[in-house]
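Novice: test case, fold it:
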Amino acid sequence: MTVTDVRPGADASPDSGGVAPRQLLRIATAGSVDDGKSTLIGRLLHDTDSLPLDHLESVTDEDGVADLAALSDGLRAEREQGITIDVAYRFFSTPTRSYVLADTPGHERYTRNMFTGASNANVAILLVDARAGVLRQTRRHARIATLVGVDRLVATVNKMDIVDYDEARFRAVEAELVALGARLGTEILVIPIAAKPGDNVVHRSAAMPWYDGPTLLDHLEGIDLAAPAPVATELRLPVQWVSRPTVGERRRYTGRLSAGTLQVGDPVVALPSGSRSVVTALDTLDENRDVAVAPLSVSVELADDIDVARGDVLVSGREGAHLPVLAREIDATVCWLGEQPVAVGDRVALKHTTTTVRATVHRIHSRLDPETLDETAGPSALSLNDIARVTLRTSAVVVSDDYVDNRDAGAFILVDEHTNDTVAAGIVEGARDIADRGESVAWTPSALPADDRAARTGQRGAVLLVVNPDGVAAPAAGIEDALTARGRNAYALDGAALRSALDLSPDARSAAIHLARVARLLADAGVVAVLALDAADPAVLAAVHQEIDAAGVERHDVADADAAVRALGLA
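Specialist: Modelled structure (predicted):
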């Protein structure tokens, strides 16, 4: 029999023998530490007869009692501490379906591994200790599961044997879980179980006659998985490797299809360059396959020697094709996984599909409160395990799709450039095309002197100095957004962030003058520099004015976005 991956975009067609494919269900566990995730997995493996005998014997004591949790805790440190550290993948099957189960850590320190386990899952099993109820980490893991696109949540209220199978206690925890699901915008099926003795996991429990719903395995067996029909116009092929197999042959472009289909004769476009060609050869290591369907890995030959490199993306060249965004600015939700906090202005490496570019944290819009699941607006920084909405600016074009449309092309990680540690995982919720910034400008070259830089860039530079009467710097990013929305190439300079990044003198006057020089250079290059200072001392402001005005740069003192728009004649 053929085991078929039925994730969105996967090939769910019957095999060549005409036998219906055996579905593969990917599961991730979620919840707080000590809720019994490893024990539940051990019970599933044991009761479905999916354990090799030698493996079972290795975790069975002298009295013949098996330590079910040890079946998935494979690291020595995990067995010693009694907690899960890394993601443990286990496989089991029934007569009708195959399963891949990711046992993800419950400890807050290893939240990053929850992202790993849930990123490819079809279903998340949310475990809750019947005694403790819904905890902080339970909410965080549930939010991560929905964040990465897991739209099927089943909650198991575990350790019912310890509370004497009390229905009242189960109903109280069930109410908490239903409320959590409503808060996340999804339905959660709640099942009472006792993983250690096996109640309601694979076999129905006689100890809980008041429960008439499905067992956990019954529910998993009944989940209907149907991959969307593959569509050629949705093609996404991130190029991972460029090679020339034999002398005299054209180059081959190799990668894994993340969406759509591909076959010989298909027109394709290489992004971000926009070069066009036609597929002349296709290798999938399967002689009987004429059409490649995501998520297959393929090697492609094109009719023309166009410039295609690692990190480029081949998309459909058909009329009406769904094209990605050539983005330089990305709105995303991220989970910060780094030990060191991150603030606006910090730089990281953004790894997206097969390319890596430098990125700057341009704005932090809001942070999720794991207790209430409310959004807190305008945090100054993100710490370990924080989930937040941010805007990132990239140093090069990123060929991007929204995560809801394409899990592969809409996901990324952030990497510390100094330590090479993964410091965040994120999903794209919106991206702005490079054509959206600076093409529709208010100034025309013919209206300016021929030797002026503005005549070549199509925009006149300026400095907008933002200080309110109370001496508190107004948010420069909001002013920048208002100007870029009107076609101006603007850049926000936050005084506090720049002082830290440039290691400027703590003396307010000296630091302000250096910042004014940075703004002046940007304006000279044709950019509208929005400079927010965190001091309103008259002497400091006078020094800043003198520094900017002496260079002959256009300057406006503004208090907010409306004033900035009026000052530049864009109202």
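Novice: drop to CA atoms for contacts and neighbour counts, all remaining ones
Specialist: Fine.
Novice: mind checking the SS state of His394?
Specialist: Small correction: residue 394 is Thr, not His. Put simply, Thr394 is strand when judged by DSSP: H, G, I helix; E, B strand; the rest coil.
Novice: what sits against it?
Specialist: Shown in contact with Thr394 (C-alpha atoms under 8 Å, 6 or more residues apart in numbering): 328-329, 350, 357-360.
Novice: of the residues you listed, which is the most crowded?
Specialist: Within the contacts of Thr394, Leu350 tops the neighbour count with 27 neighbours, counted by other C-alpha atoms under 10 Å.
Novice: this one as well, want them side by side:
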Amino acid sequence: MASSKLQEFIEETENKEILRFVTIGSVDDGKSTLIGRLLHDTNAVYEDQLSAVKSASTQNVDQGEIDFALITDGLKAEREQGITIDVAYRYFATKKRKFIIADTPGHVQYTRNMATGASTADVALILIDARHGVLPQTRRHAYISSLLGIYGLLVCVNKMDLKDYDEAVFEKIKKDMEAVTANMGFGDIQFIPVSALKGDNVVTSSANTPWYKGPTVLEYLETIQVPKDDLASHFALPVQLVIRPHLNFRGFAGRIISGSIQVADEIMVLPSEKTSRVKEILLYKENLHEAVAGQSIVLTLEDEIDISRGDMLVHPNHSFTISNRFRAKMVWLDENPLKLNRQYYLKHTTNSAVGVVNQVNQILNIESLQFESSDKPLKLNDIAEVTITVNRPLIADLYRNNRQAGAFILIDRITNQTSGAGMIAEFLDDLSAEQEEEFLEKVSREEKEARLNQKGYLVQVVAPTEQEAFQKAVSLERLLFDRGYFPIFIEKEDIAQKLLPFAKENALLILIPKVGKKLAIQIEDKEVKIKHLADALSVIQKEIEK
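Specialist: Have a look, this model is predicted:
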């Protein structure tokens, strides 16, 4: 009897629909507190975890109350500062649905984490502090959510208890937010007045808001219907690994990003456009007849075809484009501003390429939510429309058609920092050889400076003896090179002086040794005394990156 009930429970749980949602909004609007309250009131918090949270709830809440934010804010720095820094994922289920929550930070500095958490969500739950109303970060998070193609937007006007549950306050914020989201393209928008700390309208309806007749947060999440893609078409599997344990087996491993596939289906390999039929679908030790989006599988084919990592397996009637030029909407996530025509790694599905941003076409004005022409460099948290060229064609789709196949990230080649996250909006024609020749221009000094991330200078490394000056200059060359610069060490000053005009025009950094009284760095006519080469590095970086 017990085993049969357990089996029924397992089957019931497996068959429940999964809804992924993300909490977004400005810092201190109460995102983590709301999720903690939701988990607590749906009995999704284990006793030992609840006990630990109660013990830690001493700093930011009244005596006897629980700091629900601690349920998701697990990092030491998060608890000390009372803010969310990293994305916290939580899982819970009700009788109607299973849920995957991404609790994201609201601080401007951590917008990249918010974009990561929202990238796979079906619904964005955005919180607005009833005391402060709609803030710039509220607008930014809402717009990024719309860019990411999130279907539903649940607007929770939080901390209503601090405004005496005033309906006028709620209606004012609702009106403001409706204006903000009017042209963002969300499929469904719902407004709910809540108090995450007190629990009003989170799981159960509140007597404190008799004027509100809509659903609670949980009721909305349990009932919203998110349109699903047609799984019978647009099958796509980016090849992650070719498995070849012996001569009699050759399989292609990857995660299906869209659509479905069955044994005996005809498939096409991109970019070669060669075709075959599916022989087997393997999931660990199990042979499947069909696999769908989200499953990580191994396919074997009826024919021997040259396939490698980065290729795409699709149905012959696919919607993919092979292109190396496109326009995209991009969120800049790097503290260092974008430099046009500088090379970045571009990661797209399982493929990697080298890409350059040729042009920033428009930048979003976060106040008006209109794209405007601008000659300013793209900086942290800016949202822009850009034109990008890559050194090898991508097998991609427009983001609006396929979120997985239309998304990419830019990675700084030196720091490995994720610099930008983008969504492909339009493919551009590749330039023909004749067009390339027609539009070819002399490479400017500014372009070279952007590519090398430095300006052309003559740097003299001054030390008391000739031997010490020589050694310091050689060591400084290594330090600069290891940090991504391109220095050139020249021992003779007369040769260096002759080469200086050439170095300035081509953004080359020349280092020469020089004998002097004290250790110093001389750039042009500016001499700075230093104690260590690390000091020299700092001085040079400030000068060559101006």
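Novice: drop the TM-score for these two in here.
Specialist: TM-score of the superposed chains, computed with TM-score structural alignment, normalised by the length of structure 2, equals 0.77; 448 aligned residues with a C-alpha RMSD of 2.7 Å.
Novice: before we move on, back to that, which of the contacts of Thr394 of structure 1 fall in strands?
Specialist: Of the contacts of Thr394 of structure 1, the ones assigned to strands by DSSP state E are 328-329, 350, 357-360.
Novice: ok, so of those residues, who is nearest Leu522 of structure 1?
Specialist: Leu522 of structure 1 lies nearest to Thr360 out of these, by C-alpha to C-alpha, at 17.2 Å.
Novice: what's the match for that closest one in structure 2?
Specialist: Aligned against structure 2 by TM-score structural alignment, Thr360 of structure 1 finds its counterpart in Val356.
Novice: let me see the ranges of the strands in the stretch 201-350 of structure 1.
Specialist: Assigned by DSSP state E, counting those that start in this stretch, the strands in the stretch 201-350 of structure 1 fall at 236-238, 241-243, 252-256, 261-262, 267-271, 275-283, 292-293, 297-302, 313-316, 325-336, 342-343, 347-352.
Novice: give me the neighbour count for the nearest residue to Lys16 of structure 2 once chain neighbours are set aside.
Specialist: For Lys16 of structure 2, ignoring the flanking residues on the chain, the nearest one in space by C-alpha to C-alpha, 6 or more residues apart in numbering is Arg97 at 5.5 Å. Neighbour count for Arg97 of structure 2, taken as other C-alpha under 10 Å: 16.
Novice: and Tyr143 of structure 2, how close does it get to Pro271 of structure 2?
Specialist: Distance, Tyr143 of structure 2 to Pro271 of structure 2, using C-alpha to C-alpha, to the nearest Å: 34 Å.
Novice: please enumerate the helices of the stretch 401-550 of structure 1.
Specialist: Per DSSP state H, counting those that start in this stretch, the stretch 401-550 of structure 1 carries helices over the ranges 453-457, 476-484, 495-502, 508-524, 538-549.
Novice: which of the ones you listed sits closest to Thr60 of structure 1?
Specialist: helix 495-502 (56.9 Å).
Novice: name the helices or strands packed onto that closest one?
Specialist: Packed against helix 495-502 of structure 1 by the contact rule (3 or more C-alpha pairs under 8 Å, 6 or more residues apart in numbering; DSSP states H and E) you find helix 508-524.
Novice: recalculate using a threshold of 10 Å.
Specialist: helix 508-524, strand 528-532 (3 or more C-alpha pairs under 10 Å, 6 or more residues apart in numbering; DSSP states H and E).
Novice: ok so, going back, just confirm the match of Thr360 of structure 1 contacts Thr387, I think it does.
Specialist: Yes - in this structure, Val356 of structure 2 is within contact of Thr387 by C-alpha atoms under 10 Å, at 8.6 Å.
Novice: now the common contact residues for these two.
Specialist: Shared contacts of Val356 of structure 2 and Thr387 (C-alpha atoms under 10 Å, 6 or more residues apart in numbering): Arg325.
Novice: tell me which of Tyr143 and Pro271 of structure 2 has more neighbours.
Specialist: Shown here are Tyr143 of structure 2 and Pro271; by other C-alpha under 10 Å, Tyr143 has more neighbours (21 against 17).
Novice: and that one, how far is that from Ile383 of structure 2?
Specialist: The gap separating Tyr143 of structure 2 from Ile383 of structure 2 is 9 Å, by C-alpha to C-alpha.
Novice: what of Phe489 of structure 2?
Specialist: Applying C-alpha to C-alpha, the value for Phe489 of structure 2 to Ile383 of structure 2 is 41 Å.
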